[in-house]
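> just coords:
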C-alpha cells in the first residue's frame, strides 16, 4: 500500500510494534528442550492478547501462528515436535494484522551458547538488511536495494538466496510491488513511491543460492545446503528515507 493519511501510518505502527514485541518475546523464551510448537504457542498467545490475527494462518492456512525455521530450515518452518538444542540457529518470522493493517518482521537467533562463526553470520545478516533499508526513499530505484545488499554480500564472501524476495505489505501480507529483489538484478526500472510500505528481508548465506520446498509443502531449505540467516523489517518510504515500522518501541 501507499500511505496517504496520517491515520494509516498510526495504524501500521501499532501492528508493527505488536509483531516486533512478539518476535523478541519468543526469542527471549527459547531454551534447549523447548519444542517449536511450544515456542509458537507463546507467539500465538501474545498476538491474541493484543487483538492481532496471525497473517500466514489467516491468509494462507499456514499450520501455525508464526513461522519457526531451525538450522537447515531457512523459511516457513512449521511449528511442531522438534526440540530446540543448544547452538541451534532459529529464524522467527512473525506477521499479523490488526484493524485491517498488516506488518511483517523476522530475525535469526541462536539458542545459547552461540559460536563466533554464527554470531558473525547473524551480525552480517542484520547489517545486510540495514544496508537495504538505507536505499529506501521516495523516488529512488527499487533495484537499488538489491544492488547495495549484493555489493555488501560479495565483498564479504557471502551468497544471497535469490528466489525469496521482499514485497509490498500494508493492507494484505503480500501485495504490490511484488518480488523486490534483495540481490543484484538488471532491467528493473521501478521507482519507490513516497508512502510505499514494503519489507526489506535479505537471506544471507555461506553458500546457499536458492530456496527449495520440502515434503511438507511449506518448509524451505537452502540449495546448495548452507547456513542462512534472514532479518526483516517493514518500512515506509519518505522523501528523506525509510521509517521502520516493526520496532518494539
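Received, thanks. No experiment lies behind these values; they were computed from the predicted model shown.

> C-alpha from now on. contacts and neighbour counts both.
OK.

> where along this protein do the helices fall?
For the chain, the helices defined by DSSP state H cover 6-29, 36-49, 55-60, 116-133, 143-155.

> buried stuff in the shortest one?
If I follow you right, that is helix 55-60. Under the neighbour-count criterion of 16 or more other CA atoms under 10 Å, helix 55-60 has 55-57 buried.

> which stretch among the helices of the chain approaches residue 91 most closely?
When these are compared by CA to CA, helix 6-29 sits nearest residue 91, at 9.2 Å.

> quick one: residue 234 and residue 246 touch, right?
Yes: here residue 234 reaches residue 246: they are 5.7 Å apart, a contact under CA atoms under 8 Å.

> spit out the residues that contact these two alike.
Common neighbours of residue 234 and residue 246, counting by CA atoms under 8 Å, 6 or more residues apart in numbering, are 16, 103-105.

> now that we have the residues you listed, which one has the most neighbours?
Greatest neighbour count in those, by other CA atoms under 10 Å, goes to residue 103: 32 neighbours.

> comparison target, given below:
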C-alpha cells in the first residue's frame, strides 16, 4: 500500500495504535499456568472492543485471533491448551483490520525468571529492528533493511530465520506492494522505498536456526527444540525524512 491522503494515514495510525496496545496488554497479562488460548481470548476481546477484526482469522481462517508461539515455535502458533511455564519465551503477534486498513505488530516476552541468554537475544533482536527502521528513507533500496538486520545478527553471534521476514501491509495483511522483504541482504533486490509506502519490519534472530519448518498442525513454524528465536515487529510508513512508525 502507498499512503495517498492524510485520511488514509490517520486510519493506519488508528489501527496501528490499537494492535500495539493489545500486544502490550497481552504481554503484561502473561503468567505461569495460563493457556495460550486464555491469552488469545484477552487479545480478541481487546481488539473487538476497539472495533477491530482480528486479521489472521479474517484473512486466512486461522484458528485464533492472534498468533502465540512458545519456545522453539517461531511463528503462527495456534492458541490452544498449551500451558505457559516460568522461563518460557512467548512470541505474541497481533494484526487486525479497522475501517479497511490493516496493521501488524509483534514482540517476544520471557516469563520470569528470564535467563541471561534469553534477555541478550531479545535485546539484539530489538536492536536489529531499531537499526533497520533508521535506514528507511525515500529513494533507498529495500534491501538495506535485510542488510542491516543480517549485519546486526552476525555482530552479536546470531543467525537469521531466512524464510520469515518483513512484508507489505495496509490494504491487506500481506500487501503485494512491496511484497516480501528478506531479513538478510539480497544483493539483486533493486526495489526502492518510495514516499508513502507501508510495510512491516520484523527481524527473527535465532541461536542457530536458519529455517522454520511447518508443523503437523499446518500452521505453526518451528525450529528444533532447544533453539531460541526472538521476533519484534512494527508497521511503518516511508515519510519524507524517515520512517513513520504507527505501532508504537
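Yep, that arrived. Nothing here was measured: the structure is a model prediction, and the numbers come from that model.

> about what we covered before: which one of the buried residues of helix 55-60 of structure 1 is nearest residue 211 of structure 1?
Relative to residue 211 of structure 1, the closest of those is residue 56; by CA to CA it sits at 18.4 Å.

> CSV please, covering the buried residues of helix 55-60 of structure 1 and showing distance to residue 136 of structure 1.
Below are the buried residues of helix 55-60 of structure 1 laid out as CSV (distance: CA to CA, whole Å):
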residue, distance to residue 136 of structure 1
55, 24
56, 25
57, 29
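
> closest to residue 197 of structure 1 among those residues?
residue 55 (16.3 Å).

> which residue, neighbours along the chain excluded, lies closest to that closest one?
residue 96 (4.3 Å; CA to CA, 6 or more residues apart in numbering).

> OK, contacts around that neighbour?
Residue 96 of structure 1 makes contacts with 15, 19, 47, 52-56, 102-104, 173, as judged by CA under 8 Å, 6+ apart.

> repeat that for residue 63 of structure 2.
Residue 63 of structure 2 neighbours (CA under 8 Å, 6+ apart): 57, 78-79.

> same check for those, but in structure 1.
Retained contacts for the contacts of residue 63 of structure 2 in structure 1, judged by both residues aligned by TM-score structural alignment, their matches' CA atoms under 8 Å, are 57, 78-79.

> how about the contacts made by the closest residue to residue 119 of structure 2 other than its chain neighbours?
Leaving aside its chain neighbours, residue 119 of structure 2 sits nearest to residue 110 (8.0 Å; criterion: CA to CA, 6+ apart). Listed by CA under 8 Å, 6+ apart, the contact set of residue 110 of structure 2 reads 87-90, 118-119.

> look up how far residue 16 of structure 2 lies from residue 110 of structure 2.
Look at residue 110 of structure 2 and residue 16 of structure 2: by CA to CA, to the nearest Å, they are 24 Å apart.

> was I right about residue 238 of structure 2 contacting residue 134?
No: the pair residue 238 of structure 2 / residue 134 is not scored as a contact, 10.9 Å apart, by CA under 8 Å.

> more neighbours, the two?
Per other CA under 10 Å, whichever of residue 238 of structure 2 and residue 134 has more neighbours is residue 238, with 23 against 12.

> can you count the residues close to residue 210 of structure 1?
18.

> go on, residue 196 of structure 1?
Quick note: residue 196 of structure 1 (other CA under 10 Å) scores 23 neighbours.

> same thing with the one 3 residues further on?
Burial of residue 199 of structure 1 is recorded as 27 neighbouring residues (other CA under 10 Å).
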